[in-house]
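Participant: Return atomic coordinates for the entry below.
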Amino acid sequence: MSFGPDGWGYSLLAATGVTVAVAVCGFLVGAMLGCLGAAASFSRFRALRSAADIYTTLLRGIPDLLVIYLFYFGSSSLISSVGALFGAEGFVGAPAFLTGALAIGVVSGAYQMQVFRGAVLALPKGEIEAGRAYGMPPLLLFRRIVLPQAARFAIPGVGNVWQLVLKESALISVIGLVELMRQAQIGAGSTRQPFSFYLTAGVLYLLIAFVSGRGFKLAEQRAMRGIRRAV
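Facilitator: I've put the predicted structure just below:
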């Protein structure tokens, strides 16, 4: 575990950076999909509401590992088919980082959609009705009344989804991405010291979760300043 020429310290730190990067990318993709899904769930069009309901039901019901496999092998098959049209032969694998981030994002989007939807439903209806009575257009009503308050209520739930995304990032090792879990497996196999490497990986995951959890906690406290809470 040293940082010398024969140590694995730098490799584990680099893999930790990959884990954080893929988790952040997947989380941001999920946030965008969650916002779109939440907006669709409040739409006056039944087709959009049904599509949002189907999306969150399917993605929360299918195992995350299966989603990653479907994204990776589905996109790889598509790339291979396109390559064959230009004379390429054999199987062409999709980029593991991009595929994994998209897969995690699609899954987390289903959970974030429910978080955002619940945050909107928690808003006092009187304020929204007052904005409509004042003549605010829908976009202005959303920007000035709905978004600031919904974001305040959504922070705790979004923080929980981030913790899930962080743990799900370990599953991307199955498609070849050398993130923290995969690097721990490589180190354990090379040195035959599995306990040390997996314990170190566990400590690094806990460290990331602790730091990010504190960040969400501070964001929640800042967002709730001036708001009286029931005791």
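Participant: switch to C-alpha atoms for all contacts and neighbour counts from now on
Facilitator: Will do.
Participant: give me every residue that touches C25.
Facilitator: Counting by C-alpha atoms under 8 Å, 6 or more residues apart in numbering, C25 touches A101, G105.
Participant: so the spatially most central residue of the chain is in which element?
Facilitator: By C-alpha atoms, centre = their mean, the chain has its centre lying nearest to F27, at 2.7 Å. F27 is part of helix 9-41 when elements are defined by DSSP states H and E.
Participant: Show me what secondary structure element comes after that helix.
Facilitator: Note on helix 9-41: by DSSP H and E, the next helix or strand toward the C-terminus is helix 46-61.
Participant: now that next one against helix 9-41, angle please.
Facilitator: Helix 46-61 runs at 150 degrees relative to helix 9-41, counting by axes from the mean of the first three to the mean of the last three C-alpha atoms, to 10 degrees.
Participant: And the contacts of the helix or strand following helix 46-61?
Facilitator: Sequence-wise, the next helix or strand downstream of helix 46-61 (DSSP H and E) is helix 64-85. Contact partners of helix 64-85, identified using C-alpha under 8 Å, 6+ apart, comprise 88-94, 96, 99-100, 103-104, 107, 168, 171-172, 175.
Participant: let's go with 6 Å and repeat that
Facilitator: F91, V92, G93, A94, T99, A103 (C-alpha atoms under 6 Å, 6 or more residues apart in numbering).
Participant: and the angle for it with helix 46-61?
Facilitator: Counting by the same axes, to 10 degrees, helix 64-85 lies at 110 degrees to helix 46-61.
Participant: Which strands and helices lie in contact with the helix or strand that helix 64-85 is followed by?
Facilitator: Following helix 64-85 in sequence order, the next helix or strand is helix 96-121 (DSSP H and E). Judged by 3 or more C-alpha pairs under 6 Å, 6 or more residues apart in numbering; DSSP states H and E, helix 96-121 is in contact with helix 9-41, helix 147-168.
Participant: Following up with a second sequence; could you model it the same way so I can compare the two?
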Amino acid sequence: MIILQTIGFGPTGWGGLLLVATLMTLCVTAAALFIGMVFGTLIAWAKLSGSRIARAFGSAYTTVFRGVPELLIIYLVYFGGSSLVTAAGSALGYQGFLGLPSFVAGALAVGIISGAYQAEVYRGAFLAIPRGELEAAQAIGMHRTLRFRRIIAPQVLRFAIPGIGNVWQLSLKDSALVSVTGLADLMRTSQIAAGSTRQHFLFFIVGGCLYLVLTSLSDRVFNGAERRANRSMPAGIGQA
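Facilitator: Next up, the predicted model:
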């Protein structure tokens, strides 16, 4: 009974705060995924381009941000971003420290990491498009923009869904590291609740269960999206 009161939604329970923290974790992950889509698309384009410099830059990006520890990138973005904001404030006449908001820093850092993985997903999805379709579109004089809208984009998205689902799960777990910036996400709130009640085992188990709920629901969403994207394809094509 005491345990239920502690993790419940009563006046002494932490249930409400844990629910808000779970929503915060989802918001950070969603923002990071969107930022990663932007970075990932640009890097995938660079790695597929005919420019040697662009390919080298794309390869360097994916190598660095997939190889450097995620926590280090979060620290660099948070403290480095705060230094830049403070410098900009000083240039405008404001005296004092200006910190980068924890949500912005966390979403940007996880998004940069996510972009490195999404770039490889989009690159692989583009290479999976049958070359004959692209050659046929070019042969009939289809404009590049129309070719991208009708042939490339729909198929890249369809082939990329399983990979994007994996990247989402990685970003969801990486978002726990954002707690070091002070953001009241699920990990941070679990730590505070554990320290306040001295029920460390209880709240870390509850936090882990909530992460499992999020990942399980995410699996269902992406599996449903994959089935919907492949509904017009013959059985066995484009499906695991």
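Participant: what's the angle between the helix holding F27 of structure 1 and helix 96-121?
Facilitator: On the basis of the same axes, to 10 degrees, helix 9-41 of structure 1 is oriented at 40 degrees to helix 96-121.
Participant: Provide the aligned range in structure 2 for helix 9-41 of structure 1.
Facilitator: On the basis of TM-score structural alignment, helix 9-41 of structure 1 is assigned to residues 15-47 in structure 2.
Participant: So for that stretch, what gets flagged as buried?
Facilitator: 15, 17-19, 21-22, 24-47 (16 or more other C-alpha atoms under 10 Å).
Participant: before we move on, the earlier item: how about CSV for the helices and strands packed on helix 96-121 of structure 1, with distance to P138 of structure 1 added?
Facilitator: Listed next are those as CSV, based on distance: least, C-alpha to C-alpha, whole Å:
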stretch, distance to P138 of structure 1
helix 9-41, 12
helix 147-168, 12
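Participant: Looking at these, which is nearest to V115 of structure 1?
Facilitator: The closest approach between V115 of structure 1 and any of those, judged by C-alpha to C-alpha, belongs to helix 147-168 at 5.8 Å.
Participant: Where in structure 2 does the helix or strand following the closest one align, residue-wise?
Facilitator: Once the chain leaves helix 147-168 of structure 1, the next helix or strand it forms, by DSSP H and E, is helix 180-191. Using TM-score structural alignment, helix 180-191 of structure 1 corresponds to residues 186-197 of structure 2.
Participant: likewise stretch 147-160 of structure 1?
Facilitator: Mapping stretch 147-160 of structure 1 onto structure 2 (TM-score structural alignment) gives residues 153-166.
Participant: how big's the offset between that stretch and structure 1?
Facilitator: Taken over the aligned residues, the distance from stretch 153-166 of structure 2 to structure 1 averages 0.7 Å (mean C-alpha distance after the TM-score superposition for structure 1).
Participant: For that stretch, buried residues please.
Facilitator: By neighbour count on 16+ other C-alpha under 10 Å, the buried set for stretch 153-166 of structure 2 is Q155, V156, L157, R158, F159, A160, I161, P162, G163, I164, G165, N166.
Participant: Repeat that for stretch 117-132 of structure 1.
Facilitator: R117, G118, A119, V120, I128, G131.
Participant: Now do the end-to-end distance for it.
Facilitator: The first residue of stretch 117-132 of structure 1 is 20 Å away from its last residue (C-alpha to C-alpha, to the nearest Å).
Participant: and for it, what are the contacting residues?
Facilitator: Applying C-alpha under 6 Å, 6+ apart, the contact partners of stretch 117-132 of structure 1 are A38, A150, F153, A154.
Participant: Over to stretch 211-219 of structure 1?
Facilitator: If you take C-alpha under 6 Å, 6+ apart as the criterion, stretch 211-219 of structure 1 is touched by G159.
Participant: How many residues are close by A133 of structure 1?
Facilitator: Each residue near A133 of structure 1 was counted by other C-alpha atoms under 10 Å, and the total is 9.
Participant: Kindly apply the preceding question to E220 of structure 1 instead.
Facilitator: Around E220 of structure 1 there are 18 residues (other C-alpha under 10 Å).
Participant: List the contacts of it.
Facilitator: Contacts of E220 of structure 1 by C-alpha under 6 Å, 6+ apart: none found.
Participant: Structure 2: which residue goes with that one?
Facilitator: Aligned partner of E220 of structure 1 by TM-score structural alignment: E226.
Participant: how near is that match to L214 of structure 2?
Facilitator: Taken as C-alpha to C-alpha, the span from E226 of structure 2 to L214 of structure 2 is 18 Å.
Participant: if we can go back for a sec, centre of the chain to the match of stretch 147-160 of structure 1, how far?
Facilitator: With C-alpha atoms, centre = their mean, to the nearest Å as the basis, stretch 153-166 of structure 2 stands 14 Å off its chain's centre.
Participant: Over to stretch 7-25 of structure 2?
Facilitator: 24 Å.
Participant: What of stretch 28-37 of structure 2?
Facilitator: The answer for stretch 28-37 of structure 2 is 4 Å, by C-alpha atoms, centre = their mean.
Participant: Of the contacts of helix 64-85 of structure 1, which is the most crowded?
Facilitator: A103 (27 neighbours).
Participant: Find the nearest non-adjacent residue to it, please.
Facilitator: For A103 of structure 1, ignoring the flanking residues on the chain, the nearest one in space by C-alpha to C-alpha, 6 or more residues apart in numbering is I68 at 5.4 Å.
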